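> turn this into a structure:
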Amino acid sequence: MLLRLPFLLPFILILIIPSAHAAEAGFQRGRTAAGAEIGIWYPAEGLPVRQRFGLYTADVVPDATVPHGRHPLVVISHGTGGDYASHVDTAVALARAGFVVAALTHPGDNWRDNSRAIRIEERPPAVRALVTHMLTIWTGRAAIDPRRIGAFGFSSGGFTVLTAVGGRPNLTRMASHCAANPTYFDCTLMTAQPRASVLPRWPDMRDRRIRAVVLAAPALGFVFDRPGLADVRVPVQLWRADDDRILPAPHYADSVRRALPVSPEFQSVPGAGHFDFLAPCSDPPAMPVICASAPGFDRAAFHVRFNVEVVRFLKAKLGSSRRR
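The predicted structure follows:
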């Protein structure tokens, strides 16, 4: 047996040393026709470099060549006060798994400018415009399969994505909700940014190109009832943080879960807070409100599982990349 070792060694090395052509995540910055800032991640080859994305860091291949083949597209909608990089680790995981990923910074609802944070009706059209941009304007658009598009949304982004697949909220419920829960985040935001009225009837903002969605701690879940979600027929993966102090149970993720016409794939996360769905921060003490987790909760370890589950779900519902 010892004599055979030299002959087996090359095969052993192949198994234990990563391939030089293993999938990495390419990255580009851009803007939509309306001027919204976007980040784009996609499968790539090359030497990754560690790059800073605001509060976060990720290993990417900047401006890498867009791959051949047809790849599913996932668009990402961040929460109030976030930006396109809020879920950078999830975007990178998806890109390495064969997806093209595009995330936008919502105009008027981001960390630089939150002047229109309560104009929630402006968010779904922005996501629709992002899909259109990726399919018709992005230079790498030939690498996208337009029949396989998914979406990921966190907090206000979860609300956004849910309405983009047929959800119709009843925003008149805000008044009674905030009368009973005036200290909740959404209610304090409404107090800080009052508006003359809410939409008496939510228009159909469905984007039929989106075929599967992931919702993490969706905002305003209580404004949806069974009739309001009756048209949501795409597969849904729904996540709840069990120690969410920003959007506490049972008014948000649980309300969506009850109202969906088809039961979602539901995932609850013991010990997690609202912001634990954001990417792990590079320097948590610099922004403890967003970056710090509760004692005993390991955000980085959770995100390993979270990203695996998101990738698995979207692969199952949208399929893998295909060569031409």
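> C-alpha only now, for contacts and for neighbours.
Noted.
> ranges for the strands of this protein?
Listed in chain order, the strands found in the chain under DSSP state E are 24-31, 37-44, 49-53, 56-62, 71-77, 100-104, 144-154, 210-216, 236-241, 265-269.
> let's compare: structure for the following, please.
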Amino acid sequence: MRHLMLAAAATLACAAPALSENRIDLIRPDAPELAARGPHPVGVRAQSFTDPDRIDVIAAIEQGGTPTAERVLQTEIWYPAADGTEAGTTYDTILRDGVTPTVLTGSAARDAAPAEGSFPLVILSHGYPGNRYLMSHLAENLASKGYVVVAADHPESTYDDQQAFASTLVNRAVDQRFLLDSMAGLEGDLGAITDAERAAVVGYSMGGYGALIFGGAGLSPTALERTEPAGFVPPAGLLDRLAAGSEDHAALVDPRIKAVVAIAPWGRQHEFWDADGLNDLAKPLLLVSGSDDDVSIYDAIRQVFDQTTATTRHLLTFDHANHNAAAPIPAPAEAWAFSETLGRAPFDHYADPVWDSVRMNNILQHFTTAFLDQHLKGEDRGAFLDLVPDAEDGVWSVDDAGTPDAAHNYWAGFPERSAKGLMFETKPAGQ
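This is a model prediction of the structure:
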């Protein structure tokens, strides 16, 4: 028994530095192939963008009418950095409780000189609440592979600025379009390397809600006609510009967006879309979900998968995972402790009861890389996207030299025995 206790203590001691550093850049030895970091060092810069005349939903709720105000989006921009750049950045942020400070550690270099070249743009959009660091593992990973990645703090939807849900319903897709326009107009050395004509949006939860709207899925009459509950429903008319078939929504959808990744997208469970509205989404689509999602509801996400018939789409499912599947960074060490503000530990905002967070992050990095390479860079990643739907049905069959034979149909890029608990389904346009 003493030997077991000593071994356990040694294991914890070895794990403690990584935990205390709150690393967002871990790649497990059993990670799928495309999770590995790419050839570029990564730089990161802070940048704010101001929309001078946005409808102020909070003021409209309180006083009526359609008042407008400046809307400031604070962002981080990750990008391929010049050869020889050495990592050295930490990220000062706060936890889900809105007050507890934490420091995250990654592999970027603050304000590094950019690499030479032109790189597609990826917009990352957090949930409600969240912040610009919630998917920073994916941001750094994609930047190392030749993407410029921007993530914003969405006002009224962050840990320390969580206000009426109605604001997020109205603003999220508009924020995403504003980020695209702002990055397209960015000047200086970062603007010079950013190719906003080849862009994608990746959204989690309410970010996924916005991504589907921005991608072309306008809202249903049911969404526009809701009158309750209070705080959930925007003042009359404010959602109209997102309505399926409206001129305003048609003007919001942008041809520069070449692909959409929606992770646990919120909304179909409350009939915010119907089949007609979802059928208007014509961008290639990657959906990601846990089979036990009880927030966005897995069956509703499958409806999105079934009803986006105008495009080829994929659905990656983590068996038994809940709403936190794949998107959030691993829970910072401080999130393990009880929070007086929340009345519980913030741990459950980041973690899943069944799946390891780093494992899920790596799988998301792999599939997002394949999907974006295919649609933004024109690279042939079909082998990683044309899979036996249920990983359990995959057969690992190689000869003594490790060469796959005719019977081998295991998921491409996954080491033997490592694709357990996953589904990857594809439906072509028209079906």
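> for residue 285 of the first structure, find the nearest of the strands of the first structure.
If you check each of the strands of the first structure against residue 285 of the first structure by CA to CA, strand 56-62 wins as the nearest, at 12.7 Å.
> on contacts alone, who are the packing partners of the closest one?
strand 24-31, strand 49-53, helix 88-96 (3 or more CA pairs under 8 Å, 6 or more residues apart in numbering; DSSP states H and E).
> any chance of those in JSON lines, plus mean neighbour count and distance to residue 272 of the first structure?
Shown next, in JSON lines, are these (neighbours: other CA atoms under 10 Å; distance: least, CA to CA, whole Å):
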{"stretch": "strand 24-31", "mean neighbour count": "21", "distance to residue 272 of the first structure": "27"}
{"stretch": "strand 49-53", "mean neighbour count": "12", "distance to residue 272 of the first structure": "23"}
{"stretch": "helix 88-96", "mean neighbour count": "25", "distance to residue 272 of the first structure": "17"}
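> now render those as JSON lines, adding distance to residue 238 of the first structure.
Formatted as JSON lines, these follow (distance: least, CA to CA, whole Å):
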{"stretch": "strand 24-31", "distance to residue 238 of the first structure": "25"}
{"stretch": "strand 49-53", "distance to residue 238 of the first structure": "26"}
{"stretch": "helix 88-96", "distance to residue 238 of the first structure": "15"}
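> I'd like to know which of these lies nearest to residue 275 of the first structure.
Minimum separation from residue 275 of the first structure across those (CA to CA) falls at helix 88-96, 13.9 Å.
> now for the closest one, which elements pack on it?
Contact here means 3+ CA pairs under 8 Å, 6+ apart; on that basis helix 88-96 of the first structure packs against strand 24-31, strand 37-44, strand 56-62, strand 100-104, helix 299-318.
> mean deviation of the fourth one from the second structure?
On the superposed models, the aligned residues of the second structure are on average 0.6 Å from strand 100-104 of the first structure, with distances taken as mean CA distance after the TM-score superposition for the first structure.
> can you check which part of the second structure that strand sits on?
The aligned range for strand 100-104 of the first structure in the second structure is 148-152, by TM-score structural alignment.
> now do that stretch: distance to the chain's middle.
When C-alpha coordinates are averaged (CA atoms, centre = their mean, to the nearest Å), stretch 148-152 of the second structure and its chain have centres 11 Å apart.
> just stretch 264-284 of the first structure next, same as before
Distance, stretch centre to chain centre, for stretch 264-284 of the first structure: 12 Å (CA atoms, centre = their mean).
> which parts of it are buried?
If you call a residue buried by 16 or more other CA atoms under 10 Å, then stretch 264-284 of the first structure has these buried ones: 264, 269, 271-282.
> and residue 307 of the second structure, what pairs with it in the first structure?
Under the alignment (TM-score structural alignment), residue 307 of the second structure pairs with residue 259 in the first structure.
> that match and residue 226 touch, don't they?
Yes - between residue 259 of the first structure and residue 226 a contact is recorded at 4.4 Å, counting by CA atoms under 8 Å.
> who has more neighbours out of the two?
Using other CA atoms under 10 Å as the criterion, residue 259 of the first structure and residue 226 rank with residue 259 on top: 19 against 16.
> give the contact list for that one.
Contact analysis of residue 259 of the first structure by CA atoms under 8 Å, 6 or more residues apart in numbering lists 224-229.
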